[in-house]
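Output the structure for:
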Amino acid sequence: MSDITRTVDWMKTRKGKITYSMSQRLGPNSYDCSSAVFNALIAGGFLPQGSFIGNTETLYSLEGKLLIPIGPSQAAYGDVFVSGVKGGSLGSGGHTGIFIDNKAIIHCTYGYGSNNMAITPAYQWMGDYSGLPVHYYRLKNSGGIIIPEGENKPQMTILVVDGYWGLATSKRAQEYFGCAIRDGIISHQFKSAHNQFIHSAQFDQSLIGSDLIKAMQKWLGIKVDGLAGPQFVIAFQAKMGTIQDGIISSPSDCIKEFQRRLTAGKL
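Modelled structure (predicted):
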């Protein structure tokens, strides 16, 4: 079974530990941008073991099969970007990596010191700095919900009970709580140990909070600030009847129960 968390974790465990090389790109000590992405996709089960380690052009060939086009505003945890003109993206003509959230990516790059699996801002690091066109993709069967940009049609999302708080779980919760925006993204969260494994969260320093979390806080009867902090997590775990340690783990028994109840339509 494919698992977007394993894909991202393959990249994260090599952060700062490998070097960038186009000539020695097959690991384990060095990769280039595309060989890193292919290995991460294999680790996550999106490609079978032993798959050909391709390049940016090979990734483009997977469009509509494994890679489903999305808009830049929809890019979230586990989504893939590929930059460069299709048919001319080889070598320095292209780049690729994986989103950590809408504003940050993890990628193997020669532009970040000597150890080159790095987490950087997405803007000006995807190849857009040199004017390359950037294409955004969601992995098929990643659990993410793909909504055409500009649309927000009601949809009953059927969940897999896997304990991972991803885009599908957030979208179903947005449906259940009647949120105006149902994009599967929990916006404007302050990252901490309590919420770092909410995979559909977008982290920043704004403290604006999320409309979904505000709706859930009202449901839980606690302070409403839109932030999934320790008070929210403990109250949420209590409501789900699971251990109240204040941490959303990955996977989480609390989220498994939440997914069961959301699918049943009875929280």
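
Could you use CA atoms for every contact and neighbour count after this?
Fine.

can you list contacts of the helix or strand containing residue 118?
Using DSSP states H and E, residue 118 sits in strand 117-121. For strand 117-121, the surrounding residues in contact (Cα atoms under 8 Å, 6 or more residues apart in numbering) are 11-12, 14-20, 103-109, 112.

Show only the entries of those found in helices.
Counting by DSSP state H, those place 11-12 in helices.

Strands - which of the contacts of strand 117-121 land there?
Using DSSP state E, the members of those that fall within strands are 19-20, 104-108.

Which secondary structure elements does the following helix or strand past the strand holding residue 118 sit against?
Toward the C-terminus, strand 117-121 is succeeded by strand 134-139 as the next helix or strand (DSSP H and E). Using 3 or more Cα pairs under 8 Å, 6 or more residues apart in numbering; DSSP states H and E as the contact test, the elements touching strand 134-139 are strand 67-70, strand 80-83.

before we move on, back to that, and the strand holding residue 118, how far from the chain's centre?
Taking Cα atoms, centre = their mean, to the nearest Å, the mean C-alpha location of strand 117-121 is offset from the chain mean by 14 Å.

returning to that earlier point: quick one: which of the ones in strands among the contacts of strand 117-121 is nearest to residue 35?
Residue 35 has its nearest neighbour among these in residue 108, at 8.9 Å by Cα to Cα.

Spit out the contact partners of the closest one.
Residue 108 makes contacts with 19-20, 31-33, 36, 97, 116-118, as judged by Cα under 8 Å, 6+ apart.

Those: which two are farthest apart?
Between any two of those, the greatest separation by Cα to Cα is 15.1 Å, found for 19 and 97.

of these two, who's got more company?
Just comparing residue 19 and residue 97: by other Cα atoms under 10 Å the higher neighbour count belongs to residue 97, 29 against 23.

How much space separates the closest residue to the more buried one other than its chain neighbours from residue 36?
In this structure, residue 97 finds its nearest non-sequential neighbour in residue 107, 4.5 Å apart by Cα to Cα, 6 or more residues apart in numbering. Relative to residue 36, residue 107 is positioned 8 Å away (Cα to Cα, to the nearest Å).

Identify the contacts common to those two.
residue 11.

Residue 19: what's it in contact with?
By Cα under 8 Å, 6+ apart, the contact set of residue 19 is 29-31, 108, 114-117.

one more to line up against the first:
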Amino acid sequence: MANVDTMIKWMTDRENKVVYSNARPWGGGNPAQYDCSAAVISALRAGGFVSSGSNEGWTGSLHDNILPGIATKISRAECKKGDIFLAKYWAFDGHTGIFLDNNRIIHCNAGDMTIRTTAADGRMGPTPIEYYRLNGNTIPNTTKKGETTMQCFFKPDGENTVYYFDGKGLTGIVNPDEKNILNTIYKENNGKDMPYINRSDAWFTRLKDVSKRGIVK
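Now for the predicted structure:
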């Protein structure tokens, strides 16, 4: 059975231990050498998402032949552990790697000359960038049956600001992407969108009292 953790382990086991080379080495040499797509395809094979075989493939074939059969295109905001990015897949300066979470990727890249974990944004290569979710890559719902959570988005009447309430405190949402990411995580864990409450200022005052923060960020 295909396994995201096994796929990522192939990458982490080789982190800082291999050399980046765009000569299509596929692990040859001492130390072993890979380019970005050779590393990702090798990891996909290790994880059982594609069959082992001859050393073939690059970013173009990931886009055209490999990922369409095993993955679904997603948005940047949805990216999580095990998702794959493809940057400018048709060109020599294209790039690919694997998400460890929404903010970090592991990739064999020319900047570090090895496989390394880095920030995602700014390190995925030239635009345009596409994002893919491997079929079957789901985060299990760990919420116990009958258990409820207190998280919600709250927008007071007459205000433009949307706040996030985590059950303890209130935080103002500065960027719409922040709301999208929080909602994506909540939906993965609970199977539904986070509640969105639009009530009077009196409700907001009471919620601030409950949060015991007096003033929100």
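
Mind checking the TM-score on these two?
The TM-score (TM-score structural alignment, normalised by the length of the second structure) is 0.63; 152 aligned residues with a Cα RMSD of 2.6 Å.

Give me the neighbour count for the residue nearest to residue 97 of the first structure.
When neighbours are counted by other Cα under 10 Å, residue 107 of the first structure registers 28.

Surely it touches residue 96?
Yes. Counting by Cα atoms under 8 Å, residue 107 of the first structure touches residue 96, with 6.9 Å between them.

Now the common contact residues for these two.
Residues touching both residue 107 of the first structure and residue 96 (Cα under 8 Å, 6+ apart): 33, 37.

Deepest-packed of the helices and strands packed on strand 134-139 of the first structure, please.
Stretch with highest mean neighbour count among those: strand 80-83 (a mean of 26; mean count of other Cα atoms under 10 Å).

distance of the counterpart of residue 83 of the second structure in the first structure from residue 90 of the first structure?
Residue pairing (TM-score structural alignment): residue 83 of the second structure is matched to residue 79 of the first structure. Look at residue 79 of the first structure and residue 90 of the first structure: by Cα to Cα, they are 21 Å apart.

In terms of neighbours, single out the busier of the two.
Per other Cα under 10 Å, whichever of residue 79 of the first structure and residue 90 has more neighbours is residue 79, with 26 against 16.

tell me the contacts of the residue nearest to that one when sequence neighbours are not counted?
Nearest residue to residue 79 of the first structure, sequence neighbours excluded (Cα to Cα, 6+ apart): residue 138, at 4.8 Å. Neighbour list for residue 138 of the first structure: 67-70, 75, 78-80, 144, 146 [criterion: Cα under 8 Å, 6+ apart].

so what corresponds to residue 138 of the first structure in the second structure?
Aligning on TM-score structural alignment places residue 138 of the first structure opposite residue 133 in the second structure.

Can you give me the buried ones in stretch 96-109 of the second structure?
The neighbour-count check on stretch 96-109 of the second structure (16 or more other Cα atoms under 10 Å) flags 96-102, 104-109 as buried.

Between the two ends of it, how far is it?
From start residue to end residue, stretch 96-109 of the second structure stretches across 9 Å - Cα to Cα.

which helix is the longest one in the second structure?
Within the second structure, and with DSSP H defining each element, the longest helix by residue count is helix 176-190.

Report the buried residues of that one.
By 16+ other Cα under 10 Å, the buried positions in helix 176-190 of the second structure come out as 179, 181-186, 188-190.

sorry, back to before: of the contacts of residue 19 of the first structure, buried ones?
By neighbour count, with 16+ other Cα under 10 Å, the contacts of residue 19 of the first structure hold 30-31, 108, 115-117 as buried.

Could I get these in a markdown table, plus columns for distance to residue 217 of the first structure?
Below are those laid out as a markdown table (distance: Cα to Cα, whole Å):
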| residue | distance to residue 217 of the first structure |
| --- | --- |
| 30 | 46 |
| 31 | 44 |
| 108 | 39 |
| 115 | 42 |
| 116 | 41 |
| 117 | 38 |
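
Residue 36 of the first structure - nearest residue in space that isn't next to it in sequence?
Per Cα to Cα, 6+ apart, closest to residue 36 of the first structure is residue 108, 6.7 Å.

gap between the one you found and residue 26 of the first structure?
From residue 108 of the first structure over to residue 26 of the first structure the distance is 12 Å, taken as Cα to Cα.

name the element residue 175 of the first structure belongs to?
helix 167-176.

May I see the buried residues of that helix?
Within helix 167-176 of the first structure, the residues scored as buried using 16+ other Cα under 10 Å are 167-176.

still on that earlier bit, would you convert the buried residues of helix 176-190 of the second structure into TSV that also reports distance to residue 61 of the second structure?
Output for the buried residues of helix 176-190 of the second structure, formatted as TSV (distance: Cα to Cα, whole Å):
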residue	distance to residue 61 of the second structure
179	35
181	30
182	33
183	33
184	30
185	31
186	34
188	30
189	33
190	35
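
Out of these, which is nearest to residue 54 of the second structure?
Taking the buried residues of helix 176-190 of the second structure together and measuring to residue 54 of the second structure by Cα to Cα, the closest member is residue 188, at 36.5 Å.

residue contacts, that closest one?
By Cα under 8 Å, 6+ apart, the contact list for residue 188 of the second structure reads 138-141.

so which of those would you say is closest to residue 43 of the second structure?
Residue 43 of the second structure has its nearest neighbour among the contacts of residue 188 of the second structure in residue 138, at 18.2 Å by Cα to Cα.

Now check residue 16 of the first structure against the second structure: what is it aligned to?
Match for residue 16 of the first structure (TM-score structural alignment): residue 16.

cool, residue 126 of the first structure as well?
With TM-score structural alignment as the criterion, residue 126 of the first structure lines up with residue 124 in the second structure.
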